[in-house]
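> Below: sequence and its predicted model.
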Amino acid sequence: MNYKEIEELKSTLTNMMKKGCTLMVPAYRATGKIVGIGFKPYWTNPADSKIEKLEINFMDSIGRVIPFDIYNIIGYEIVSLDGKRIEDAKNICLDIHLYTNVKRRSTEKGDTLRIEISEISEE
């Protein structure tokens, strides 16, 4: 991941939080309204190639604020998008690529975590 990709991901996630979106992480059965997002490092350096920590705070169905931490993000892929541009999208599905130190038999460098973010529809 390069500087531009890191900044795009940070900007997208922050904008989705401002819109009042819901987060769903199927692998962890985590679902709720996004109430806060934090990044480490906060300021991106042009030499950076990963996000050390992404913390997404979300509110579950009974009102508890739950922190969801993702470590060592080395890339991401947009799986689906319902707009022409990522800034206009109401629903985004991302595969987040994570670096792991575990030796594997395959050629993969790390794990993949799917997150789905969607705007809260007003009905």
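Happy to help now that I have it.

> contacts and neighbour counts: CA atoms only from here.
Noted.

> tell me the secondary structure for A47?
Assigned state for A47: coil (three-state reduction, DSSP: H, G, I helix; E, B strand; the rest coil).

> Please identify the nearest residue in space to it, excluding sequence neighbours.
Y3 (7.2 Å; Cα to Cα, 6 or more residues apart in numbering).

> Second structure for comparison follows:
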Amino acid sequence: MNLQEIEKLKSILTQFVMKGCHMQCISNQNNSLKAAGRVVGVGFRPLWSSPIDSKIEKIELNYIDQRGTLQPYSLYNVVGYDIVSYDGENIEDSDHISFDMHVYSPIKAASTEPYDKVRISIHKGSAK
């Protein structure tokens, strides 16, 4: 990732959280649900990106699960992402967006794809 891609991802996630959204996070390795609920906060490390950055060290999504408990969901070493789908004319006008986050895994460093994929679906409004 380059600085523009990092800032675009941060902007998209922040805008969705500010307007109120729900999320589902699914591991592409075994298609298991990792997290689901209403997102109430998002944080990034580092908070301020620099031109030499090629990854986001940590993205933390704080959400309220179906039992009403505040839960953190963290992705570490995000080295890239793909926008899988969105439902608006452009991303900023969309009510639903799906990402495949590429999370670097040192265990897979020698393989042809040295990252795990996590599918994050975010939609504005109430849970669907």
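Thanks, I have it. What you see is a predicted model, and the numbers here were worked out from it, not measured in a lab.

> which residues sit in contact with the residue nearest to A47 of the first structure?
Applying Cα atoms under 8 Å, 6 or more residues apart in numbering to Y3 of the first structure gives the contacts 44-49.

> all strands for the second structure, in order.
Taking DSSP state E as the criterion, the second structure contains strands spanning 21-27, 33-45, 56-64, 70-86, 96-104, 115-124.

> Tabulate these (a markdown table), appending mean neighbour count and distance to L13 of the second structure.
Output for those, formatted as a markdown table (neighbours: other Cα atoms under 10 Å; distance: least, Cα to Cα, whole Å):
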| stretch | mean neighbour count | distance to L13 of the second structure |
| --- | --- | --- |
| strand 21-27 | 21 | 10 |
| strand 33-45 | 18 | 7 |
| strand 56-64 | 19 | 9 |
| strand 70-86 | 16 | 12 |
| strand 96-104 | 21 | 10 |
| strand 115-124 | 21 | 9 |
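
> okay, these in JSON lines with distance to K10 of the second structure next?
As requested, the strands of the second structure are arranged in JSON lines below (distance: least, Cα to Cα, whole Å):
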{"stretch": "strand 21-27", "distance to K10 of the second structure": "15"}
{"stretch": "strand 33-45", "distance to K10 of the second structure": "8"}
{"stretch": "strand 56-64", "distance to K10 of the second structure": "9"}
{"stretch": "strand 70-86", "distance to K10 of the second structure": "12"}
{"stretch": "strand 96-104", "distance to K10 of the second structure": "13"}
{"stretch": "strand 115-124", "distance to K10 of the second structure": "14"}
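
> Of those, which is nearest I12 of the second structure?
For the strands of the second structure, proximity to I12 of the second structure was assessed by Cα to Cα; strand 96-104 is nearest, at 9.5 Å.

> Run the angle between the closest one and strand 115-124 for me.
Relative orientation of strand 96-104 of the second structure versus strand 115-124 (axes from the mean of the first three to the mean of the last three Cα atoms, to 10 degrees): 160 degrees.

> Any chance you could list what contacts strand 96-104 of the second structure?
With Cα under 8 Å, 6+ apart as the criterion, strand 96-104 of the second structure contacts 75-88, 91, 114-124.
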